[in-house]
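Q: pasting a predicted model and its sequence here:
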Amino acid sequence: MASYACFLALVITILTVGFAESVSDTCQGDTIYSERGSRLEVQCDITAEFIAVFWFRGTDADNGQLILRNDHQVKTVKIEGYNITDEGAMVINELQIEHEGPYWVRYLDKGANIHDRTLSIYVKVSLTSNPSIVACGSSSHEICRSIEVNKLQNKLLCIAEETRPPVDLTWNALNGEEQLSWYNNTLNITTSLYTSTSLLEYNPKDFNLEYFTCNVTGRDVQEPRPVGMFVKGYKADSVDKQDIQYFKSGSDLSLKCPKSELGEWGVRYPNGTYDLLWRKYPEYEGGSCLDTDRCEVEEDGTLVVNKVTFRDEGDYMCFSRTGQSDRIVENPVEVHVSPPLMKTVIKGCEDVDKCELNVANKGSLECSIFGSRPSSKPVITLDTTVTDIEVFIFGHTYTEKESTEPGTFDTKLYVEYTIPECSEVVSIECTPGKNDHEDNIDKSVVNLIT
């Protein structure tokens, strides 16, 4: 017979691959939580040598089911999956949810005295993956579907699946302030596992950027598993719109943005689409700039786009949030392409800046600017420093079409003229109209000889 300590205690040993745990407590009325799939050994230490030990499923012998006995060292197993040691400890070889419930143990000491003990076993199923967060406005989750359509926006749902017991879910904003939310636990009767959900409603007018964290706690959570979602709002009077900035095609675009805890760089293209270039929030950095060498965001928050083309035109949006400072800086950007010839071109004088044409007293002229972005309208005028007679220039007609170089345009001005009789030479200039090109576009001159 085995010899035992002089006090009553419950010794629980849980053995899994690479994991062991021992817990000691009084046996009477004790509650044991153990992981599904583990080997569970439960032993109620007794005060003296025993004659027999009996283990029951249930609360007593009358309402329970005998599962194990050790009678004068003769061990009997009544239900498969259980075992009993020489010392009278109950062993569950592989703990499953069906093993949950109350247990009752009776042993007889050498004096034929009866000792009864009770305990309860609960099975834990730990969270094996991080919970998820969905925006109800774009989710088909049944909880989101149960909300009225006009109330779907501005709601986030945190979901933790397949745990036992259910976990606790709470929400925090970036500043750590706990947020009001509604939670629910659902039991899957097939698997006996719980799905826990928590619904958060926020007001997008309170911020431009926010980061909501869903925190997971509970008996079956072995380590904290917070997950978060980056949310954009529209706080009134917080947009700082800058003047248009012009960048020459092939140059590097550089735009400043305050360094922040939460940040985003994006560009809204002229067609209305939005490209997320870069986003930063706790323990995360992402965006298309990290997937290519086309652009980067420096440590101080400056966005650099390498060798811009016309396709990079748009409104560059900097969102920054540090503490209570929450702002948006909007930077309109245009990309300019200077004409390859860097001059206006008069029809008939294509290869030179100044030429002479023999013409009639009445006729027409064409002047063009090829391959520019934005398009630039040519202007035809009389050079009064050379010509002092009255010449009529009329019928101005402009045309514009896409150039052979993508993203650039060809513009043409067509005019008619009338030159008085007996005039010998009339000098006419074609100059670029008002434009924002950094490089100067040279004029062309034609002398009309009648």
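A: Structure's in. What do you need? Numbers count the residues shown, from 1 in each chain.
Q: when you work out contacts or count neighbours from here on, use the C-alpha atoms and nothing else.
A: Fine.
Q: what are the ranges of the helices in the stretch 51-200 of the chain?
A: 142-145 (DSSP state H, counting those that start in this stretch).
Q: what about the strands in it?
A: Ranges of strands in the stretch 51-200 of the chain, per DSSP state E, counting those that start in this stretch, are 65-71, 74-77, 82-84, 90-92, 101-109, 114-124, 132-135, 155-163, 168-172, 178-179, 181-188, 193-201.
Q: mind putting those strands into CSV with distance to Leu413?
A: Below are the strands of the stretch 51-200 of the chain laid out as CSV (distance: least, Cα to Cα, whole Å):
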stretch, distance to Leu413
strand 65-71, 102
strand 74-77, 104
strand 82-84, 97
strand 90-92, 94
strand 101-109, 92
strand 114-124, 82
strand 132-135, 54
strand 155-163, 57
strand 168-172, 63
strand 178-179, 64
strand 181-188, 66
strand 193-201, 59
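Q: closest one to Ile12 among those?
A: Across these, Ile12 has its closest neighbour in strand 90-92 (9.8 Å, Cα to Cα).
Q: packing partners of that closest one?
A: Secondary-structure packing of strand 90-92 (3 or more Cα pairs under 8 Å, 6 or more residues apart in numbering; DSSP states H and E): strand 39-44, strand 82-84.
Q: A further structure is provided below for comparison with the first:
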Amino acid sequence: MFGTSGIRGTVGTDVTAELALSVGRAVASDGYERVVVGRDVRDSGRTLVDALAAGLQECGSDVLEVGVEATPTIARSIAHLEADAGIVITASHNPKTDNGIKLWTPSGKAFGPEKRASISRRVREADYDLADWDGQGIRERREHVREYHAARLEGAVELEGEPSVVVDIGNGAGTVTAAVLSRLGCTVRTLNGQPDGSFPGRPSEPNRETLGTLMTVVEGTDADLGIAHDGDADRMMAVDETGTFVPKDALLALFAREAAGDGDRVAAPVDTSLAVDDALSAAGASLTRTQVGDVYVAERTTEDGVVFGGEPSGAWIWPEETRCPDGPLAACKLVELVSADRPLSALAGEIEQYPIRRTSIEVADKGAVMDAVGTAVSDRYGDVDTLDGVRVETDDGWFLIRASGTEPVVRVTAEARDESDADAVFETATGIVRSVADAGHPPE
């Protein structure tokens, strides 16, 4: 039922009021007595919030409803409102046809595997503790959580001068970013600032392909940088002062290098570029790799010495602030860095960009193929990382072979420090997968 980022799917097919009711019942029955509930800008969220709240109340939990807010705003409000958990109705960067349900702990970390499994079991078995007529929970509206988030953001950074920033809110819930940057003294222009769950301005996911307008506006003005969020503002991507999209791994490396010092560690997924390793090594810090998914990155930040966590997808975590990916915080941190240092193009230009290769190979049985891949790779290489898929570091680079969580494909990623080595490592990895998939057994 749960993916690494909660429950997501098509409204009316995968995600329904019946499902939301069941999740509410399961969360309350699992002992969470006081639950914060909010949603992103999608209209389907109205129905889903009502059903979710009904399920929570029906099994005795009190519901603290905060309305339409950014996911990090809602996640931060859990501890602020002295609640036991938080639930956000959101499909994050997914298209307008989708919605979803994501569960959060008071630390801002999403529910981990054990907590998700417990909720899934209750829903699957309809194991609910329905309250008597006089034991049902109450539903209250709580205001001002955005103001609380804004105050925390303002206290987390110190800006020099009056930077000029263009903020592309993407018709989502991340208006807090523009408000805070303005209060911090920035000159702020906004794009796609009207909340609209049909995302008329651009697709919800911020990436090089979807941020053409932002890049054009930044290039054509005196802006120091551009910021972009997805629909619920847990992600943040950036454009430099020339209108150039900042590569995702470069942004991760910049944040990591700024956060980590000698002996510190940074958490990032197994498919993170060597550029991040190199940037951290120069600072005396190191990278600790996790499974793909911000919940796994957040979990690693609970370990001693891990001062920052990030995913190249745009999820950035400063554990001293919150373990929820906080797009508005990332925006403020990046503006702070640019205001105190050099133009963003110069900063990003310091980060090496290495050739990386990716492909997806369709297979009949991805589980069986991955089992065979594991055997083949273990026979060929002495040191194999099976934390999430099969990852191997070679003398020239690395490759990762991983089954898709949603499609009948196996994904292959390879990287090296020069083009010919990247091609060679990639050919080796894809050759292993294709041989297994075609022949039904590991290559000789």
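A: Received the coordinates, thanks. Everything numeric in this text was worked out from a predicted model, so none of it was measured.
Q: please state their TM-score.
A: The TM-score (TM-score structural alignment, normalised by the length of the second structure) is 0.20; 150 aligned residues with a Cα RMSD of 7.4 Å.
Q: could I get the strands of the stretch 51-200 of the first structure as TSV with mean neighbour count?
A: What follows is those, written out as TSV (neighbours: other Cα atoms under 10 Å):
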stretch	mean neighbour count
strand 65-71	21
strand 74-77	14
strand 82-84	20
strand 90-92	22
strand 101-109	20
strand 114-124	19
strand 132-135	18
strand 155-163	22
strand 168-172	21
strand 178-179	14
strand 181-188	14
strand 193-201	21
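Q: mind listing what Val105 of the first structure touches?
A: 53-56, 116-118 (Cα atoms under 8 Å, 6 or more residues apart in numbering).
Q: farthest pair in those residues?
A: Greatest spacing in these, by Cα to Cα: Val53 and Thr118 (13.4 Å).
Q: can you spell out which helices and strands pack onto the helix or strand that Met317 of the first structure is a member of?
A: Element membership for Met317 of the first structure (DSSP states H and E) is strand 314-322. Helices and strands touching strand 314-322 of the first structure, by 3+ Cα pairs under 8 Å, 6+ apart, are strand 209-217, strand 262-268, strand 325-336.
Q: any chance of CSV for these, columns mean neighbour count?
A: Converted to CSV, those look like this (neighbours: other Cα under 10 Å):
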stretch, mean neighbour count
strand 209-217, 21
strand 262-268, 23
strand 325-336, 21
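Q: can you give me the helices for the second structure?
A: For the second structure, the helices defined by DSSP state H cover 17-29, 44-58, 71-80, 113-125, 145-156, 175-183, 212-219, 248-259, 274-282, 294-300, 327-340, 344-349, 366-380, 419-439.
Q: of the strands of the stretch 51-200 of the first structure, which is nearest Ser444 of the first structure?
A: Here strand 132-135 is closest among the strands of the stretch 51-200 of the first structure (Cα to Cα), at 60.7 Å.
Q: and the contacts of that closest one?
A: By Cα under 8 Å, 6+ apart, strand 132-135 of the first structure touches 153-160, 214, 227-229.
Q: how long is stretch 268-280 of the second structure from one end to the other?
A: 12 Å (Cα to Cα, to the nearest Å).
Q: what do you get for stretch 58-73 of the second structure?
A: 26 Å.
Q: again with stretch 133-144 of the first structure
A: By Cα to Cα, the extent of stretch 133-144 of the first structure from end to end equals 12 Å.
Q: next one: stretch 147-165 of the second structure
A: Criterion Cα to Cα; first-to-last residue distance in stretch 147-165 of the second structure is 21 Å.
Q: same question for stretch 171-179 of the first structure.
A: Taking Cα to Cα, stretch 171-179 of the first structure runs 5 Å from one end to the other.
Q: for Val304 of the first structure, state which of the contacts of strand 132-135 of the first structure is nearest.
A: Nearest to Val304 of the first structure out of these is Met229 (Cα to Cα; 26.0 Å).
Q: OK, contacts around that closest one?
A: Met229 of the first structure sits in contact with 133, 211-213, where contact means Cα under 8 Å, 6+ apart.
Q: how does it look with 10 Å?
A: Residues in contact with Met229 of the first structure (Cα atoms under 10 Å, 6 or more residues apart in numbering) are 132-135, 156, 158, 210-214, 281.
Q: Thr418 of the first structure: which of these is nearest?
A: Glu210 (68.5 Å).
Q: these two touch, right, Arg434 of the second structure and Ala372?
A: No. With contacts counted by Cα atoms under 10 Å, Arg434 of the second structure stays clear of Ala372, the gap being 11.2 Å.
Q: buried residues, the helix or strand Cys430 of the first structure falls within. List them.
A: Assigned by DSSP H and E, Cys430 of the first structure belongs to strand 425-432. Judged by neighbour count using 16 or more other Cα atoms under 10 Å, the buried positions of strand 425-432 of the first structure are 425-432.
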